[in-house]
Every structure is written in C-alpha cells, then in structure tokens.
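**Student:** Sequence and predicted structure are below.
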Amino acid sequence: MSTIAQIKIPATYMRGGTSKGVFFNLTDLPQEAQVAGQARDNLLLRVIGSPDPYGKQTDGMGGATSSTSKTVILSKSEQADHDVDYLFGQVAIDKPFVDWSGNCGNLTAAVGSFAISNGLVDKSRIPQNGIAVVRIWQANISKTIIAHVPMVNGEVQETGDFELDGVTFPAAEVLVDFLAPADADAAMFPTGNVVDELVLPQSIAEFSAKEISSANSSIKATMINAGIPTIFVNAADIGYVGNELQDEINNDEGALAFFEMLRAHGAVKMGLIDHIDEAQARQHTPKIAFVSPPSDYTSSSGKAISAADIDLQVRALSMGKLHHAMMGTAAVAIGTAAAVEGTLVNLAAGGKPRTSVVFGHPSGTLKVGAQASEDNGNWQVDKASMSRSARVLMEGWVRIPGDSF
C-alpha cells in the first residue's frame, strides 16, 4: 500500500463557454510536468480522475463528459506580438490518454481572463475600464486567437447579462476572434473538394437500433480544416431529422459505433491518420457532425426553437458522444463551411453566400461569423468570430498523490 503524501499544485477551475476545465500556470507545475511527455500526461490524468472504468471521474476534477474532462496550461508567450501561450489537453475518461491534437474553442473564452488575473499579460495592455485585447497563441495548432475581455476597476468583469445557450446563468460577454483558422500551409478542404463520397464497409442500418430504410454505405461528406478538423454529413443520409437531443444518440450504442467508423474513415480521407485503427489514439480530432435545414424543436432545457430563427441545424459529437451544445472550434468550422457555396453546411443553410449563420444545437442556438475567399481554387478564411462567456468557479490548489507522475 502506498503511503506517499499528496502534493498541492496551484490551479483554477474555470468555465469557458459551454465547457469547464482545470487551468494551470506552466511554472506552477512540478518540474517534470513543465515539459511535454508522460509525466505531464500522468499528472493531468490523475488531476481529472482518469482512466475511470466506471466512467464517472469521481476521484478527480473531471465531470465525466467531453465538455468537463479538460485541462489548460498557460504561460507568458514566447511568440512575438502575443501575450499568452495556450496549450489544451483533452483527457479521455476511460482510457489513460491525453489528446493534444486540437484546441478547445469554448475554454479559449477563459484563457484571456486567467492570463490577466495571473499576471501573464503586461499591465500596460490592460485598461482600468473597458476591453482588454488579449493576444493568444494556441500552441496545439499554432494559431492566433484574440479574446476581448471586459474590465471594470482593473479587474476582469465576469458577471453580466449575456446569455449563452447551454450555460444556465448569464455572465459577461467575451468576444473571441479566431484569426486565419484554416492552415495557410495546408488545404482548407484537404481532398480539394467541398463535398466527397465516403465509402464505408457498413451502412448505419447495420448498426443502429432505429428502423432505417437506407442501406447506403456511401455517404456524402464535407471535410474541412478550420477551427478544428471536422467531417459534416447530412442528417437525412444517416436516418436522422437533425433536431435530435443527446439521449436519442448517446443511448444508441450502435449509432455511436457507426459515427466512430465514419469518423475514422473520414480521418484517413483527410490525411490525418494513415489507417482507421489509428483513430482510437486521436479521439479529439477530427470531429463528426450532421447537418439539416431548420425545423421547430424543443431544446434540452425546454426552450422552444423556431425554424424561422435559425439558418440550419447542427449536431456534433465529441469524444464519442453527442455534445450537449456545440464545441467552439466546431462552431468555427460551421461558420467557415457555411461561407463556402456548395458545402453540405452551406446547402443546409439555403445555399446562399454567407458571412454569418445562426444554427440550432441541442441546447439552443449560436451565431458565428466567418469570411471565406477563394484564390485559384484555394479557399482561405481570414477570421471567424463568436461570443462566449467565462467565469472562475474555484481557485486554490488541486491535490494528487506524489507518485502519480
């Protein structure tokens, strides 16, 4: 029996958008965990409470969902014209695995607040009152993000009347700009097409508990690198209306297996992995989502969503489960794809050129803006923007056994 004492690590528990996670200042971590590697991964796994075969993360800070099994490490930026370096780790719930392959757009809304409150932003850049513009270097994907953080009397303003579907209480609005979210050195559409055919070894009819008439194993898909690598398919092509809530998807193990098969084959087609077997070690990316034209539905909170108030519907999966709202980075992908005529997202929204869309998700609606342009067949987007909110939930120390890492 181990009798090694627990250690204390300064940490802040924060909500950002519709996610929450444990935030660390890099220099507060034990020396071994200040660099990438197994020690860091092991430390974060123990903090969150993974791997947990019970799927509850009871012995850690995680909340047993993809939205609440997250960690963030911040430091003064080493990049020119940036304030803070932001590294995101998505912690698996039932596996000993931390995925560093992508960003969390929701928690991005909390990065600026943490950076200001923890002295990572030069004081000359922080107004006493007004908006602090925090320049974030997203280290996972080497991208610049700008957070517009409201300030009152020299302190971050967290309370306010901005309402975000998927978050119970109102808070202060934080505008987040994702600059050039598509990689300039790689194709925004990695296959060169805005719509592809994904050939699958099995159809959804062979997986799902639902009665699905279509036995198609060839699925139309829009695959895009913007915000986060994302695969979009039509809801109707896989037997759904597009206004489904979490339980209808997450209680259907066959459907979840189908979505994972679809995600794995799409990842190969996008060039993210060489073989479908590698998808298990890359759970955070790509995301898989299905789209449909607007319809009336009732959100998970009981709020009535009118088809007249939205441009399209999107349902997205994260870490193998349907997300309760929408991942921020996936929202960037939605906004970007909507701006490009002919994508499945654009067609679901009516097929017109767009600089913004309002889409329905399980918890309500979200507006995201993006401007895309084409140059000799190559698509690029300059900026995607959305409003989120953030709040400190708890700060102090997190404790883990001293031999955890």
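**Tutor:** Good, I have the coordinates.
**Student:** hey, let's count contacts and neighbours off CA atoms from now on
**Tutor:** Fine.
**Student:** what's in contact with stretch 332-341?
**Tutor:** Here stretch 332-341 makes contact (CA atoms under 8 Å, 6 or more residues apart in numbering) with 178, 181, 224-230, 343-347, 349, 351-357, 368-372, 381, 384-385.
**Student:** doesn't residue 219 make contact with residue 201?
**Tutor:** No: between residue 201 and residue 219 no contact is recorded; they are 11.2 Å apart, counting by CA atoms under 8 Å.
**Student:** Compare the two (neighbour count), which wins?
**Tutor:** The neighbour count for residue 201 versus residue 219, taken as other CA atoms under 10 Å, is higher for residue 219 (16 against 10).
**Student:** Is that one located within a strand, as I assumed?
**Tutor:** Yes: with DSSP: H, G, I helix; E, B strand; the rest coil as the criterion, residue 219 is part of a strand.
**Student:** ok, structure two:
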Amino acid sequence: MSHAPQIKIPATYMRGGTSKGVFFRLEDLPAAAQVPGAARDALLLRVIGSPDPYGKQTDGMGGATSSTSKTVILSRSGKPDHDVDYLFGQVSIDKPFVDWSGNCGNLSAAVGSFAIASGLVAADRVPRDGICTVRIWQANIGKTIVAHVPMTDGEVQETGDFELDGVTFPAAEVQVEFMDPADGEGAMFPTGNVVDELDVPGVGTLTVTMINAGIPTIFVNADAIGYTGTELQEAINGDEKALAMFETIRAHGALRMGLISHIEEAAQRQHTPKVAIVAPPADYAASSGKAIAAGDIDLNVRALSMGKLHHAMMGTAAVAIGTAAAIPGTLVNLAAGGGERTAVRFGHPSGTLRVGAEAVQTDDGHWSVTKAVMSRSARVLMEGRVRVPGDFDAA
C-alpha cells in the first residue's frame, strides 16, 4: 500500500459571527492550490474532512454544519483602495465539491482581524490603539466590505463585552459595512419586481421576494407553506419532506433569478440562493431558552443554508433582510409592518439581530442600496499548521 506523508500548511482557525472556518494566506498554500481548480478544491475538502457519508467530518476541521464547513483564502489586494482580497469557499459536507458562488457575511467579520495579524494590511494603516479600518475586496461576488477592527496596544482586540445571539461568550465588537450590497453585476431584483409569483411543482404558486443583496435570497411568507416563523432547527431539519420542499423552492427560484440555466444545476450550487421564511413579530423561546418578545423585534425570519435551517442567521442573508426591509412592498418590509425604514431587528432561532440599510429609488424606478451595516465579533480559536495527506491533489 502506498504511503503519502502528511504536509503541513500554516492556517488559523477562527470564529467570525456565528460561523467558524479555516483561514489561509494564499502564499502559504501549496503551489498547485494557489490557483483556482481541482487541486485547490481537493485540498480544502481534505482539510475540512469532506465528503463524509457519515455527515460528521470527523477526519477534518469541519464541524458537520454549514456554519462550520467553511474556508477562507486571503492575499494582499491588487485593487486600488483595498487592503486585502477575500475568497470564501463553502465546503459541502457529504458531496465532493466546494461552492465558490457567494460570500460568508459572518466570516467577513474575521477577515479584517486575520489580515491585520497576518501582515496583509500596510503597517501605516494600523493604529496602535483605536479602530483599524480594513478595506476588503470580496472576490467571490466582486464587492467591497469595510471592517472596523478594534486595536489595543498594537494588537487586534478580540475580547470585550459585545454579546451576539448565537455565540456563547461576549467579545469585542466589529462593525462590518457591506458596500453596494446588490450581488454581482445583475439587478437587485432580477425580475424587476419586488414581489413575484413563483410556480413550484408539488408546492403550488408562492408569492416571493427574490433579491440579490448580500447573497441571492428567496423570501417566502411562512404561513404560505405551513409555518409560523418562530420555528427552531429541530422543527424543520428533522423533516425530510420539508427539506425536500425547501430545496424545490430554492431550485426553481434560482432558475427564475437567472442563477442557473437548467433546474439540474441547482444541485451543484448549494450555497446560493438562500431560502428564508418571514412572518410578523411573535413571541417565542430561542434555542438557548431565552424569551424573545414580539415587542422587541420587527419581524421573524428563518433561513436555510446548505439544505438545513440555520441555527442563527447567515451574515449575508442578514444583509438581504436589511436591504429588503428598507424597500417598501417586499415580503420582508410587509412582515415588518411596511413603510420606510433604515434598520430592522429580526428574530432568528438563536435570538435577535439588528441590521441597517438605506435604500433609494432611481428615476427609472430601480432600487439601490449604498451599504448595509451590522455588528459582529471575531476571535482566533487556534493557529499553527493544518495537516493533510500529501496526495490531496490526486483526489
């Protein structure tokens, strides 16, 4: 039997928002993985421990959920007025592919910290104390993110008293701005409408809002498919029929949004679009047991990621929520009570989150959003070297 010695690759394991992943500097990757392609994907799959038919990722760094099966590659930016290029790879748990079609908003909060600590931000831009503004080029979707990272005594400050629902311990607050968050080159509303009728085989005709902001997202009224909008993970993730329904909605929404050309392509594009259900505010108990009062939120939202209900809320989906809430007539805006608003606080399975966005309508009737803003936190969990068998590129 052939023997493939393990190779060591410098890496950092970080939490960002309610996600965590393995961070690399591009220059530290093996030469074959420094460019897009099969070798890079094979490496990241092996690092995370996928594909795993057992669904546990025991032989890798992944945590067997969409929130913890993530990778990030950073390099100094070649873009004017940017510090770092950020490439995100969502690693499938049970299938042999890495999805590069979108961003991770939660890990965006950790990108600035990693970039500073790794020397990817010019020294003259890093204050000894105060806030370091890191200008990030999000390479997956071609957008700018600005992270405001606290500094103390010349080092990134990670500890603090900022609390984030879905994260057990408090940490330092990192404000993240998603500039011009309409995803990619297309229109914010790919059909030109803030609300559409979507025909879904086996489900029926659903009223939906389909938006490209933060990440392509399909919003559906919860009561239209038999939910209240206050559900926790076990209410959906243990129901195979429900998961199949959501995947059908996602696939047909992706086709209508122009993200795929044929319905079969949805299976190879699991990261985008997202599907979320929305409902007016209502009391519920979060997964931690914390009581969430209807009077403390503007609406309830539950979103699926990589085929499962998310335990909290994806950062990019939060951008989509904030953006849609700011535009009158969307399902998100209507669930929040309608009218004009520049911020919204929504309930999710782990608690609540506030996101701000300002929308303007152009003379030709199209909507644009200059930026969406939210606060997250980030922390290094472990740093050193990750090991993988040296024959990864033959996978």
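**Tutor:** Sure, I can see it. None of the values given here were measured: they were computed from a predicted structure.
**Student:** hmm, back to that, which of the contacts of stretch 332-341 of structure 1 are buried?
**Tutor:** 178, 181, 224-230, 343-347, 349, 351, 353-357, 368-372, 381, 384-385 (16 or more other CA atoms under 10 Å).
**Student:** Just the ones in strands from those, please.
**Tutor:** 178, 224-226, 228-230, 356-357, 368-372, 381, 384-385 (DSSP state E).
**Student:** got the contact list for the residue nearest the centre of structure 1?
**Tutor:** Among the residues of structure 1, the one closest to the centroid is residue 327, at 3.6 Å (CA atoms, centre = their mean). By CA under 8 Å, 6+ apart, residue 327 of structure 1 lies in contact with 18, 104, 105, 106, 316, 318.
**Student:** Could you do residue 374 of structure 2 as well?
**Tutor:** 175, 176, 177, 354, 355, 356.
**Student:** Just give me the match in structure 1 for the fifth one.
**Tutor:** Yep, that's residue 355 of structure 2 we're talking about. Matched by TM-score structural alignment, residue 355 of structure 2 corresponds to residue 368 in structure 1.
**Student:** any idea how far that match lies from residue 175 of structure 1?
**Tutor:** Separation of residue 368 of structure 1 from residue 175 of structure 1 (CA to CA, to the nearest Å): 11 Å.
**Student:** now do residue 349 of structure 1
**Tutor:** In terms of CA to CA, residue 349 of structure 1 sits 24 Å off from residue 175 of structure 1.
**Student:** now residue 246 of structure 1
**Tutor:** From residue 246 of structure 1 over to residue 175 of structure 1 the distance is 27 Å, taken as CA to CA.
**Student:** next one: residue 405 of structure 1
**Tutor:** For residue 405 of structure 1, the distance to residue 175 of structure 1 - CA to CA - is 37 Å.
**Student:** Can you tell me what sits against stretch 171-186 of structure 1?
**Tutor:** Counting by CA under 8 Å, 6+ apart, 108-109, 143-150, 157-163, 188, 225-227, 332, 380-391 sit against stretch 171-186 of structure 1.
**Student:** Just to check, residue 225 of structure 1 is in contact with residue 191?
**Tutor:** No: with contact defined as CA under 8 Å, residue 225 of structure 1 does not count as touching residue 191 (10.6 Å).
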